Every structure is written in C-alpha cells, then in structure tokens.
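Novice: When you get a sec, could you give me coordinates for this:
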Amino acid sequence: MKNSGQTTSFYSWIVVAMLWIVAFLNYLDRILITSMHDPIVMDFKLTDAQFGLLTSVFLWSYGFLSPFGGYLADKYSRKKMIVMSIMVWSAVTLWTGFATSFHEMLAARFLMGVSEACYIPAALALITDYHKGKTRSLATGLHMSGLYAGLALGGLGGYISELWGWRSGFHIFGIIGIVYSFVLLYVLKDHNVEPSEDEGEKESVSHKMSLTGALKVLFSEKSFFVLLFYFTVLGMVNWIVYGWLPTFLKDHFHLDQGEAGISATGYVQAGSFIGVILGGILADRWTRKNDKGRLYILIIGFTIGAPFLFLMASTNIFGIAILAMMVFGLARGFNDANLMPILRQVSDQRYVATGYGFLNFLSTIVGGLMVYIGGALKDAQIDLSIIYQISAGMMLLATWSLFAIKLKKNNTQN
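Specialist: The predicted structure follows:
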C-alpha cells in the first residue's frame, strides 16, 4: 500500500475517542443487571434460571441480529448504524427502569439485544477503516477499553441499587445515551477512501452484495472457520464469567452485594485495560516484522490467562482470586485489541463488518445459553467453581486452535 494509505490523521483518533464513550455505554447498559441480582429477583420473585434468562434473551437477540447489523454497516453507512444503535438501546435502557413485570423485562432485554447488535461490527469496521496497519491494533484496543470501563462501572449497579433502588441506574444511563446519540449524529463521519488509495480498497467500498453472498465469500476461507470456533468458545467462557461472577464471589468469598458486584467487574477490567493497550502496542510492532504478530499476541494471552481462570475457581484465598481475575482480564485485553485486525488479515476487506457480526452471532448465542445453563446448574446445587474450571480448559484448547490460521499477506496492512 502507498504511504498515503498509512497516514493516520488527527480525526482518526477523534473517531476512537467518540466511539470510546459509545463502547462504555454499550457494555455498562447491558451489564448493569448482573450486579443487581438480589433486588431484581426479590422484586419479581424469580428463580436463578429466570434471572439468567434475562441475560440470555439479550444475548440471543444480539447474536441473531449481529450478522445483519454488520452487513448493513458494510453495505450502507457505519455512522448511521452506530447512531441508530445507541439511540435505540439507550431508550430501551430507560424503559427497563420502568418495567413492572418479568415478561416486560424480557421484552426490554430482547430489544436491547436487537439494537446493540448493530454497534460493535460497525464501530470496529469504522475504526479499522481509519487506522491502517501501523496503528490498527492500538486504535482497536483503545476503543475496546471503553467496553472494559463500562463493564467495570457496571458493577456499581450493586451500590446504586442499595442507595436508590435498582431502577435508578437504568434511568440515569438511558438518558445519557439518548443525549449523546445526537452529538454523534453531527460529529461522526463515515470514512471516505481517497483517490490515492489502492484500487482494491476503492472497489471494496463500492461493491454491493447480498448478505448470503457476503457470507459465502467469508466461509470460503478455512481460517474464518477457525476464528469462528475460537470466538464461539470465547463467548461461552466470557458470558459464564461475566454473567455469574458477582454471584460466585458473593457466595464463595462471603462478600456483600455491592462488594461482589464491583469486584467481579473491577479486577477483570483493570487487567483488561492493561492488556488492551499493551497487546495493541506489542501487536502493531510485532506485525511490522512478522505477519503473524497479532495472532501470536492473542495466543500468548489466553495460554497464560486460561490457567488463571482455573486458579480463580479453585482458590479459597480472595487475594489469589484477585490476581487471577486480573491476569484473565489481561488475556481478554490481548484478544480484543487484535481480533478485528486479525479478521482483516484472513477475510475479504469488503465484508469485515459482516464477518465480525457473524462471529458475534454464534459467540453470543452460545454465550446466552451458557448464562441460562449456569443458573439452571446453580438451581441444581452444582457449584459455579466447577463450571469455571471446565470453561478454563475449553478456552485453552480453543486458543491453541488458532495456530491453524493462515493469513493473507496482502491484507496485513490493509
């Protein structure tokens, strides 16, 4: 690629900064509910399986619509999909705070999943449109740190529910998101390919194809299947961790609700903040010398992080559990800084948002199933520590499967 294609403009970083706030709200709004387990269960008289279903329904609708949301971002406008997404999910967050029945809560969580499905594929595609090889992993990682901030502060839901009731958090953050969507409407811009950029990339912008046609192209690459398997297992592990970690810490280490909520998100996300920046910088530098630099950073992450997840589930010492959560978070950071850049190295550039959307599809469908199964197993008196130990082993095997990926060399810097 010509040097002009490698220039990173000031506005490219403004895009990352604007979308950081969206990413923060994206995960905060979806995760608030997990740290409010006790008051919501008491208010609606739910079983643990029913409470798990609130997250599962969100993940299933989010997963099923992700490929479609990614496809629309590829075919039409990244910006429009991002603005529409935050506007709708914030309105649904506000509505959640007014829900009066379990079935209304289910409906709200379903619609939140539909609206949020349009964000991540479009946002990551837009960021990697603006940022080429030398800054791509770092820019992606900085954006993903917004998700971690949302996850970390989502743990404050336990404290908010104790102080003002569980509904207050949904009201506050729903209003903030609606207001910010109008800011994005006027400030955010789609990436325009300059005449000096290569013809292949110009063709990628103008080319139109159906969703089934795009998926056919994506699935013609064997490496896409490997990424799909890996990301599916990652989704299972992540959501069984994030969905039930507050409850696990509360029961296993005898913490109160607020402390369990903030511990479950805070320590993991602290490690992720470090991992997403460190992993982005190291991957960008390594990839200048080796096309597989990003892939190796990702593999190193969970080769270390998965055993620490096992350790967290096995120890009775809270200090060791804190360390284990931070190392697992570090591995997640390595992953999040590099997954979309790796996808751009193995897939057709025209359909990267669609490809990421399909990865999200299977990942969240099985992730939602695991959250529900976690609740059902807990109802059956099966300890969450056993589930976490099994999850750690699965994560390690899925990570090592990435050695089978073959990269397209001409996509390394695109």
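Novice: For the rest of this, base every contact and every neighbour count on C-alpha atoms.
Specialist: Will do.
Novice: quick one: what helix or strand has M325 in it?
Specialist: In this structure, M325 is located in helix 318-346 according to DSSP states H and E.
Novice: Who are the packing partners of the helix or strand immediately after that helix in the chain?
Specialist: Following helix 318-346 in sequence order, the next helix or strand is helix 352-379 (DSSP H and E). The contact analysis (3 or more CA pairs under 8 Å, 6 or more residues apart in numbering; DSSP states H and E) places helix 352-379 against helix 48-75, helix 120-130, helix 211-218, helix 222-252, helix 318-346, helix 384-400.
Novice: and for comparison, fold this next one:
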Amino acid sequence: MLALLFAGNLLNFYDRTIPAIVVEPIKAEFGLSDAEIGLITAAFTIVYALFGIPLGRLADRSSRRAVLAIGLAVWSLLTAVTGFVGGFATLVMVRLLLGVGEASFAPAANSLVADLYPPDQRARATGRWQLGLPVGLVLAFFTVGAITDAFDSWRAAFFVAALPGLVVAGLLAFIREPARGASEAAPVATAQVNSPIRSLLRVRTLWWLVLAGIGSQIASYAVATFSVPLFQRHFHTGLAMGATFAGIMIALTGLVGLTLGGRIADRASRRSPAGRVLTGAYGVLAAVPLTAAAFIVASDMPVLFVIVFSAGWLPQYLYFTAAYPAVADVVEPRLRGTAMAVFLAASYLLGGAFGPPIAGALSDRFAASQDLSVDAAAAYGLHLSLAIVIPAGLLIGAAGLFGAARCVTRDRERMRISLRAAR
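Specialist: Okay, the predicted model is just below:
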C-alpha cells in the first residue's frame, strides 16, 4: 500500500511540474509575462487547496481507496487534456480542473499512513511515501526537457504523463484499507464529530504548522515554477540542461532529505513529539543562509550555483517529515483526513498560491527598472526576485515549526486523553 501511495505521489508531482519546465516555450507561444506564468501556478494551487477540504472530509466519511483511485484517474486524464489547450485562458481552466483531482490525494494518503504505522514510525513512513515528491520531480526535470526537444513540442510531455496515472489508479482501487485508528494504543470512537473544523481550530499546534506550511510553500512553489527559466535566462543554458540542473538541486536533494529526515525525525520523536518538529525547524532554518548565498554566484558558474543551492535546499525537506506526522500526533484518527486537508488548504492558499505570482510580479518590476536589453532585463529581474522570495519564505517556515514545537507535546496529550475518554 505504501508503494502505491509513493507511486501516486510521484505522478502527482510529475504532472504538476511539467508546466514549470516548459515555461519559456509556453510564454513565447502565448505571449505571456512572468506574472501571468505565476498566475497559472496560482490558479492550480488555489483550487487544489479549496477542494482539499471537502475531499478530506470525504476521506474521513467514506472509502479512502475510492477517493485516491478516482482522484488519480481524473487528474491523469486532465494532464492529457492540457496538451490540447490553445491559449492562456484554456490552459488556466484545465489546470484549475486538474487541481481538483490532485487535491484528493494527500489527505486520504496521510490518513491511511497514520492507521498503518504507530506514532514512533510515522515520520519514516511519511518520508517514504513523500519520496514520491522528489522522485516525481527528478523524473520530470530529467525527462520533460528531452521529450520536448525530441518531439519539438512542449505539449508532448503531457500526453506521455497521462498513461501511468491511469494504471496506478486501477491498482489503488483494489487496496485493502486498515481500520481507522488501527495503530493507536487507545480505542477510537467511530461516531462523526459534529463540528470538525471548530474542533481542529482549538489545536494550537495546527496554527503554527499552517504558518510553517505558508512559508515552505512560498519558497517551494517559487523554486519549482522559475528554476528552469532562471537557468535559461541568467546562466544561459538550454531547456534540457536547465531542467537537469533544476532536477539536481530540487529533486535529488529531496531523495536524501526525506530518506534521512524520516529516520532523524522518528529518532527525535522517541524523546518527545517536540523533538521531531524541532529537527524540521532547524533544517529549514539552515536552508535560509545557504539558499541566499547561492544567488551571489556569478552567471558563468551554473555548476557552483547548483552545488550551493542544493546544500541549502536539502535540509528544508525536513519540513515534510516534521510537519506531516505532527498533524497525526495532535489530531484524533476520525479527523485526520480533514485536518490534513485544512492544513494543506491554508498552506497552499496563503503560501503556494502567492509564491509564484509574487516572484513573477517582482521579476517583471525589477526587469522594467533596468535600462538593459529585453533578455538581459528578464534575467536580472528573475534572479533578484528569487534571491528575495526563497530565503524569506524559508524563514517564515522555520518560525512556524519552532512555534509548533512549543505546543505539540501538550496537544498530543490532550488528544490521548480524548481517546481514552471515548472508551
């Protein structure tokens, strides 16, 4: 089951990364600005966040297997449809619909993992299915550029990506779900909660985790959307080489960060739930100066930029192995799908949806302020914009995790008392 969740998560991030890799040909064909490119990502992210909440409630009330399988099939079909769009408006519309399908995955998957593994193993298990994130990015960054060059069309990659999703969706339809709360020491009440959102809002840890998610998503979505254009404009690489460099510093670091991060976080959680969250806080904090330092590297040294940025981007993946299990640590099993959906919705709406438009708008503004050629101004604007947005987002993320670490032990104990009272 964990392998299928990994595969679904891989396809989730592969599909959503394709537009970021083919930014320049899309921009050229449809005559778009960087701000409009950012809006394409924002449109997907807003719908992804908003629909995550009702789909999270659906995962708590009905078959998580069905939510996962149907959602994956829908977004795979819409990935193929993206290859047929004829303009900016239709591209945005299809990405909006695709966001609905992808929103089904994380809440249901996180709820399943929490029932499959006890608390002291959840970070490692979370790290394993979340490995789909960097693996999906690796495959996207290493293959989409080559597919685009081979077919001389940015549309080809969308068609190639659709088929595997339909296969995995079919396999997910046959998994056997664990009982809700199966991994908890205390018995779990099965009755529905009358006011689930109000109950979740009382958990202070979730408020801090949302702040961490906002910062993390601002940085992550800005990086994912504009890294390949940065290499093409500032470092003067081709699309395929720029995508490969971006894959190394964004995706390969995730393979290491999530694998080691899960082990480190679970080991720290054996002392207290706060230990796991603190590992994420220190990891994200360490990423701030290192990613900022990368933007000092000269434009004729792209390899050095990749090395320095990778050193900073790797520890920020500890955010996932700290924040995601922390949601399960402080929320009772019958609300975990909803809790994850609310957490992701707030993170994406206030973070992921704003990161690319802010970075794009700043890029356009900085470019317009320079008396340079069009290409040189575009390179200058994007480089300066990312140098500001990425470290700032990571700093907000670290602050949120440090705040969550102060509350998580107390909220964990309250949740356990509630479970014992339900016996």
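Novice: Do you know the score for how well these two fit?
Specialist: After superposition, the two chains reach a TM-score (TM-score structural alignment, normalised by the length of the first structure) of 0.89; 393 aligned residues with a CA RMSD of 2.1 Å.
Novice: about what we covered before: quick check: the helix holding M325 of the first structure aligns to which part of the second structure?
Specialist: Counting by TM-score structural alignment, helix 318-346 of the first structure falls onto residues 302-330 of the second structure.
Novice: what's the span of the matching stretch, first residue to last?
Specialist: Stretch 302-330 of the second structure has its terminal residues 43 Å apart, counting by CA to CA, to the nearest Å.
Novice: Which positions within that stretch qualify as buried?
Specialist: Buried residues in stretch 302-330 of the second structure, defined by neighbour count with 16 or more other CA atoms under 10 Å: 302, 305-306, 308-330.
Novice: Now tabulate the helices and strands packed on helix 352-379 of the first structure in TSV and tack on distance to G169 of the first structure.
Specialist: Output for those, formatted as TSV (distance: least, CA to CA, whole Å):
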stretch	distance to G169 of the first structure
helix 48-75	17
helix 120-130	23
helix 211-218	37
helix 222-252	17
helix 318-346	25
helix 384-400	27
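Novice: for the first structure, longest helix please?
Specialist: Assignment by DSSP state H gives helix 257-289 as the longest helix of the first structure.
Novice: that older thread, quick one: closest of the helices and strands packed on helix 352-379 of the first structure to F173 of the first structure.
Specialist: helix 48-75 (17.7 Å; CA to CA).
Novice: Hmm, L384 of the first structure is touching P246, no?
Specialist: No: with contacts counted by CA atoms under 8 Å, L384 of the first structure stays clear of P246, the gap being 11.1 Å.
Novice: if you count what's nearby, which of those two comes out ahead?
Specialist: P246 (28 against 22; other CA atoms under 10 Å).
Novice: can you tell me which residue in the second structure aligns to the more buried one?
Specialist: Using TM-score structural alignment, P246 of the first structure pairs with V228 in the second structure.
Novice: Return the residues in contact with that match.
Specialist: A20, I21, V23, L239, G242, A243, A246 (CA atoms under 8 Å, 6 or more residues apart in numbering).
Novice: can we see that at 10 Å?
Specialist: Applying CA atoms under 10 Å, 6 or more residues apart in numbering to V228 of the second structure gives the contacts 20-24, 141, 145, 237-247.
Novice: What's the separation between the residue nearest the centre of the first structure and D29 of the first structure?
Specialist: By CA atoms, centre = their mean, the first structure has its centre lying nearest to L147, at 6.8 Å. Look at L147 of the first structure and D29 of the first structure: by CA to CA, they are 10 Å apart.
Novice: Thanks a lot, see you next time.
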